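In: Okay, structure incoming, though there's no sequence with it:
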């Protein structure tokens, strides 16, 4: 069948929710990751409800045209990147919060709801949606689900999958699968909900999610500690975990990150000259419990060799420190374009990863800043390069792969929260091995035998 016939049919389904003008579709070819390949879509579809998604899927399946599901495009792995001749299915117009149930502490949302908007809506009911990716002010729940996104609060509250009760998913035949439950417990059958979370749009299109909420925590207290060596900071992290202390946030910044942020924000973080690493922790336990928790963390940091340790319960001071942590990528732009990696290592080996990144920086001759979630070992080494230089781009790509190799050698994983997408397919195969890859392919073939959804993403 001709593409003209498909476009006519899609236009009948979507009306002005279909874009074919190359000047418009160009904005939906790729996400934020500069390394990932992308193609030219045939069209971009903007459905407004599940029924339209089903009709689009059926039409594309009948014409043999692949579908690439996409949210806001804030991804960092190329998982939502177009391939030539595909239909990019954008879920941002499906942005309704369908229900907030305070008594059962859950919300039902469409995939286009912005993470921050959901957090704001449930806060009015004294509730809290924990996952908070760094792009939380514009990324959507659908994208968070598809990549199993994390964020700064993971150390205490887990990643996206830990807050999901059930899903509605449009399958490759256009049928609607409903997974999960609204109850606190439920073990009926395979856990299909978790199968689709993190599947990066390769198995179906998520059109609705039932999310578990938590009571709104107390305003957090904040502790910051500066260390003269990354090894000392690593020892502090290990001891905090060993002591059984679970802060609501535990972030680490290396010297390069600190320098960039202080220059960008025109402020001092209190680290002082010679600071190799800054550890930022928060406790949202409230009252005396938070004071006790942060007091224990501060003591651990001091015992591990911190040159400065300071605790504040002033919300403005705490927010300033978090603003500095979230500003790292923006701060690095003054030096050039950035390419951020995403490796997760055992928490006892964070210092070794940072040391490995310092070595790689020297080998490739490029600035590498390391910042990340110390509480769960998920680090984001960020390589800075000149985007107009093919040589520097090649060296940045080499550094990206070398960092992944170091992460695996330390007993880690090649992605903690950004996903595999189209840039880490070979690394996924290396990490999970041939039997793991065969199992992935078998699941894909069972649910999507025509390879309709996001072909070429995650694995070959």
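Out: Sure thing, it's come through. In this text, all values refer to a predicted model and were calculated from it rather than measured experimentally.
In: Only C-alpha atoms from now on, for both contacts and neighbour counts.
Out: Noted.
In: In contact with residue 210: list those residues for me.
Out: Each residue near residue 210 by Cα atoms under 8 Å, 6 or more residues apart in numbering is listed here: 106, 107, 108, 109, 164, 165, 166, 167, 181, 182.
In: now the residues you listed in TSV, with distance to residue 281, secondary structure and neighbour count?
Out: Output for those, formatted as TSV (distance: Cα to Cα, whole Å; DSSP: H, G, I helix; E, B strand; the rest coil; neighbours: other Cα atoms under 10 Å):
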residue	distance to residue 281	secondary structure	neighbour count
106	28	strand	25
107	29	strand	23
108	31	strand	20
109	31	strand	23
164	26	strand	22
165	29	strand	23
166	32	strand	23
167	33	strand	26
181	34	coil	17
182	33	coil	17
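In: For those, name the two members farthest from one another.
Out: Greatest spatial distance among the contacts of residue 210 (Cα to Cα): 109 and 181, at 14.2 Å.
In: okay, the contacts of residue 210 in CSV with distance to residue 266 next?
Out: What follows is the contacts of residue 210, written out as CSV (distance: Cα to Cα, whole Å):
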residue, distance to residue 266
106, 41
107, 40
108, 42
109, 40
164, 40
165, 44
166, 45
167, 45
181, 49
182, 48
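In: take a look at this one as well, against the first:
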């Protein structure tokens, strides 16, 4: 491997090739404790697309696998190293190349932090919608690779809905340009959407053209509490039926409510479920939206509803939802699942998680994006106990089984990675799996990119 390391250093500079095991160990895995990981031969940090091309060509010549990686905030093991690989980290490619207010688009490199992009375009009165919970440190490249979502998906969609075009380094080192800068464009296959969500298995994204929206109005906020989870589920379904599209609609179950109350030392006045909604329509339009949602919640059995258009107060109310993971650390380590079900089955999923927790003797808190049915059951366990860790792993899989049985999918925004490969096969079936493998083989015949992820 000395010849490969020499070539990598020539491509990106000696300071950008890390081989000290004490240093490279920090790049072995993402935030998912269940996913397998190996020891990389080297960690390489290119600064531009040309360097990425040279790294790919060098690794291809030496038949050494490449695992693309952003900031490492993922929750599926998609960026986990495999034994003897080169981890290609894109965080140094962090330029916002262009912001075009007239055409409402931005051109960025993959290492740009999500929050930094949002702040930069806001100065132009524009808005980049995808907002994963780690938006203050996750990078656009990682968001693209996993097709990340966030709290605002109910109105604005996931990452792919904001992507116009990409530049991608392929397995032969060539630079592919996909998509366009225009609002419309249907020439050829939609290669842009093929690469978004491909988790680094088809190529290395080096640049993205992103669609922006006008900066929304400051949101108005509604909170509703329920003594029955089923009633909260009914309220969500009825809101959708009414045709109201809030910019945010989140749900918390009893376990997450109790954890947050203890953590924030507050009383949320909710027994079984809490619903938080926001509308960024502005002014009277936002008030109308929330009035409809409030009436729906009351008709569905809400014990309490409260609405405010005060921005600071709204942030305080939403803080309870954002604090759930930190709050659960009071009880132990946490393991977050990601399953999306039809909105009419949210209450059934929460009930299923309660059964699983009771059967396995584990605390499971359920929070999620009620507006699109994307739930995040979070399993709390003692990491020093092998038995408890094994039960946590079993709970993780049983939750996915419940989600599929309810007509859902095994991931709404975290991706498949190295932790849900068998579940992808169950969901898409043998024909779907064959098509995936044929696409992979056509673009990456030597299985250079991220072997062991998704299905390979």
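Out: On my side now, so go ahead. Because the structure is predicted, anything quoted here is derived from the model rather than measured.
In: quick one, strands of the stretch 301-450 of the first structure?
Out: Counting by DSSP state E, counting those that start in this stretch, the segments of the stretch 301-450 of the first structure that form strands are 308-312, 337-340, 343-344, 368-373, 378-385.
In: from the contacts of residue 210 of the first structure, which single one is nearest residue 271 of the first structure?
Out: For the contacts of residue 210 of the first structure, the closest approach to residue 271 of the first structure (Cα to Cα) belongs to residue 164, at 38.5 Å.
In: Report the mean distance between the helix or strand containing residue 22 of the second structure and its aligned residues in the first structure.
Out: With the criterion set as DSSP states H and E, the secondary-structure element containing residue 22 of the second structure is helix 21-24. Its matched residues in the first structure lie on average 0.5 Å from helix 21-24 of the second structure after superposition (mean Cα distance after the TM-score superposition for the first structure).
In: Reduced to three states, what does residue 39 of the first structure come out as?
Out: Going by DSSP: H, G, I helix; E, B strand; the rest coil, the secondary structure assigned to residue 39 of the first structure is coil.
In: And the strands of the stretch 301-450 of the first structure: which comes nearest residue 4 of the first structure?
Out: Across the strands of the stretch 301-450 of the first structure, closest to residue 4 of the first structure is strand 337-340 (Cα to Cα), at 38.7 Å.
In: What range does the closest one cover in the second structure?
Out: Correspondence between strand 337-340 of the first structure and the second structure is established over residues 333-336, with TM-score structural alignment as the criterion.
In: The matching stretch vs the first structure, mean deviation?
Out: In the superposition with the first structure, the average deviation recorded for stretch 333-336 of the second structure is 0.5 Å (mean Cα distance after the TM-score superposition for the first structure).
In: Give me the distance between the closest residue to residue 343 of the second structure other than its chain neighbours and residue 292 of the second structure.
Out: The spatially closest residue to residue 343 of the second structure, leaving aside those adjacent along the chain, is residue 373, at 4.7 Å (Cα to Cα, 6 or more residues apart in numbering). In this structure, residue 373 of the second structure and residue 292 of the second structure are separated by 20 Å, where distance is defined by Cα to Cα, to the nearest Å.
In: cool, and residue 128 of the second structure?
Out: Residue 128 of the second structure sits 27 Å away from residue 292 of the second structure, going by Cα to Cα.
In: more crowded one of those two?
Out: Relative neighbour count places residue 128 above the other of residue 128 of the second structure and residue 292, with 25 against 14, counting by other Cα atoms under 10 Å.
In: Quick check, that one in contact with residue 212.
Out: Yes. In this structure residue 128 of the second structure lies within contact range of residue 212 using Cα atoms under 8 Å: 5.3 Å.
In: can you list residues touching both of the two?
Out: Here residue 128 of the second structure and residue 212 have residue 162 as joint contacts, going by Cα under 8 Å, 6+ apart.
In: Surely residue 411 of the second structure is in contact with residue 373?
Out: No. With contacts defined as Cα under 8 Å, residue 411 of the second structure does not count as touching residue 373, sitting 11.0 Å away.
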